[in-house]
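Engineer: What follows is a predicted structure for the sequence shown.
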Amino acid sequence: METLSLVPYVRLPRAYAQREILHSTVDTFGRAHWLLGDRPARAPYDALVVTVDDGQVQETHLSAVTARHPMLDALPDGGFVVADARRRGDADHVQVFGALGRHSWSFAVGDALEHLLTDESGDLWVGYFDEGVFGGDPLSEPGLRRWSSSGEALWEMKPASGIEYVADCYALNVDKGTAWACPYTEWPLLEIRENGSVTVRSTPVAGARALAVHGGGAALFGGYEDDVDRLVLCTLTGTAAEPYATTTLVRPDGTAVGRRRVVGRGPRIYVQPEPCTAWEVWDLSMLGREALVGMALA
């Protein structure tokens, strides 16, 4: 089978190698962030965000972090949002920190966060896994929601043509105010525009954990069992994402990706294999026409 290769993107500087990595992400501007600290046995605790952007390293010390299962993303004003993936009771479990690392305010977005991605305006897109959808928390019941950075509910997924509900938001991509998602159980490709309108496209690809979109195409990465590193390239029509090639995404040295974190941003799929000290990237927009034709004919 044909393979496509990730390329190195950015690495956590060696000076921080002994610190425990609590979470890591790549934000909407392409900056990589690591949340470092001792695994929280109790809250609140202090943590350090290390940001690497075009070779420049910046530290932000966060005080009074409360998340036991932290998820991190950056805000456009230099601040950060840290959410606890699990909400305890009716607690406020999302914290906003200013650029100097001071806690500004908290709010709730529901239980069982699978994805937390901010966009260029600072809004938060949250995808939930099944325990949030069916666990009795009304905030997470829609499966996919958009919130302002102050905690205002801006949009939620409602029953639409071709999809009854989001049982588990497997894959989420946020770029320039538009979100794309692939939820369980029927695996549609959802396009949610900034005005809240939704386009539902059918796809036969099950279990994708990340996706990239560019022009009239999409790429779905991941799957079950032997398909864990599968990459399916699709053409987008008004109603479907139609596969034209299936390949395998491998690491820069040609080895299997293995256990990893993934983040989708526009045409890019960022992959962070364990031990989570470096990000690698694959870019759909950089896939040449010759490669596309060759794979389509294979």
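Structural biologist: Received, thanks.
Engineer: C-alpha from now on. contacts and neighbour counts both.
Structural biologist: Fine.
Engineer: Pull out the buried positions in stretch 273-289.
Structural biologist: Buried residues in stretch 273-289, counted by 16 or more other C-alpha atoms under 10 Å: 273, 276-284.
Engineer: Contacts only, for Thr239.
Structural biologist: Applying C-alpha atoms under 8 Å, 6 or more residues apart in numbering, we find Thr239 in contact with 199-202.
Engineer: Sorry, wrong one. I was asking about Ala64.
Structural biologist: Going by C-alpha under 8 Å, 6+ apart, Ala64 touches 43-46, 103.
Engineer: and the comparison structure, right after this:
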Amino acid sequence: MELTFRGELAPPEEGDALACLSLSPHGEPVALWTAPADHGEQTAKDTLPNGVRVPRTRLGRGVPMRFVTYRPEPVVTALETALAVPHAQPLSGGRVLVVGARCAYSPEEGPERNAEIHGADGRLLARGTLGDGIASVRTDTDDGIWVGYFDEGIFGNNGWGSPDGPAPIGSDGLVRFTDDLTRDGRPLPGNGPWGLPAESPRVALESTTLWTSFHNMRERVLVRFDPSEDGETRRGWSLEGTGGGWAVPLGQDRTVAQVGGEDGHDVLTYTTLEDDGRAVPGARFRLTLPGGEPLGRVRGHGHAGVLHMFSGTTWWSADLERRPQ
């Protein structure tokens, strides 16, 4: 299956360096940009007394950044933040969420605040703590903030999970926060019979419905979480025997497209989700660039049946509901 070239995502100012790139709740590319010199500081590592190099949690000063939502006419929000290794997502009213990937806890000072909400004018509106070891951040159409954690955020580091520190905020692997930067009290996808993520979970969103695939230390599973449904909001399926990968939900009933997995990052498998919790793989294809060129190193995101792929600032997509014959 060939991807369609969608374009190059231009920086808001000439020479800007890309800090992070993702999708909005409406399926638009969104990116955070900074000056090259500041970008180097944001991604630099500090050396501990024992010689171990670790990503810094924040800079000594705020640096200018530009958040862009790529529409036919891109929308640019200028802001300033001292957070290092940032993730960024839009919120309603033109607000911008910026989250630093690392967050330290100390008994003397408590937790660092590694989340900020900026207004459409760039003004800082709120700060909060979303925890350490953040691998991904996505917002939904109700301003829910979905945060996925890698192993250090799940099992503890930077003072979290230590004898003198609190349990890691990311111990559930995937946590939903509200737009006041407090934890949502509803049940989460992992708190069910499918177990908790032991690695960074992959996420796809449709409005407020979340699909997440992860390994729970026993098997790879897929969980659908819809907070708007009456009764049981979660359903799960075992992905054993399907080749793994992460899921993009399709409009067709009980069908997802699995991307990547055991046979390569360019494999696409159409999978049927059965009532008994099994996932049955079907037609399988290789994803290529236009002209049949190999996919190469890319980062993928799914939204409403569309697969979006990015290599640096180059954007491709594929309508997965129009499967090849």
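Structural biologist: Right, received. Where do you want to start? Because the structure is predicted, anything quoted here is derived from the model rather than measured.
Engineer: So after superposing, what's the score?
Structural biologist: The TM-score (TM-score structural alignment, normalised by the length of structure 1) is 0.86; 280 aligned residues with a C-alpha RMSD of 2.1 Å.
Engineer: From the contacts of Thr239 of structure 1, which land in helices?
Structural biologist: If you go by DSSP state H, the contacts of Thr239 of structure 1 have nothing in helices.
Engineer: need those in TSV with neighbour count and distance to Pro76 of structure 1, can you?
Structural biologist: Formatted as TSV, those follow (neighbours: other C-alpha atoms under 10 Å; distance: C-alpha to C-alpha, whole Å):
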residue	neighbour count	distance to Pro76 of structure 1
Thr199	18	28
Val200	21	30
Arg201	21	31
Ser202	20	34
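Engineer: thinking again about what came up before, list buried residues within the contacts of Ala64 of structure 1.
Structural biologist: Among the contacts of Ala64 of structure 1, those classed as buried by 16+ other C-alpha under 10 Å are 45-46, 103.
Engineer: I figured Pro243 of structure 1 hits Thr235, correct?
Structural biologist: Yes. Here Pro243 of structure 1 reaches Thr235: they are 6.4 Å apart, a contact under C-alpha atoms under 8 Å.
Engineer: Do a quick rundown of the helices in structure 1.
Structural biologist: With DSSP H, the ranges of helices along structure 1 come out as 130-133, 289-297.
Engineer: ok, and which of those has the densest surroundings?
Structural biologist: Highest mean neighbour count among the helices of structure 1 (mean count of other C-alpha atoms under 10 Å): helix 130-133, with a mean of 22.
Engineer: returning to what we had before: wait, which of the helices of structure 1 is closest to Ser63 of structure 1?
Structural biologist: helix 130-133 (27.8 Å; C-alpha to C-alpha).
Engineer: Show me what Val200 of structure 1 aligns to in structure 2.
Structural biologist: Aligned by TM-score structural alignment, Val200 of structure 1 pairs with Gly236 of structure 2.
Engineer: Is it correct that that match is in contact with Val223?
Structural biologist: Yes. Assessed by C-alpha under 8 Å, Gly236 of structure 2 is found in contact with Val223 at 4.2 Å.
Engineer: Residues that sit against both of these two, list them.
Structural biologist: Trp194.
Engineer: on that earlier part again, switch the helices of structure 1 over to a markdown table; also include distance to Leu124 of structure 1.
Structural biologist: Shown next, in a markdown table, are these (distance: least, C-alpha to C-alpha, whole Å):
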| stretch | distance to Leu124 of structure 1 |
| --- | --- |
| helix 130-133 | 17 |
| helix 289-297 | 34 |
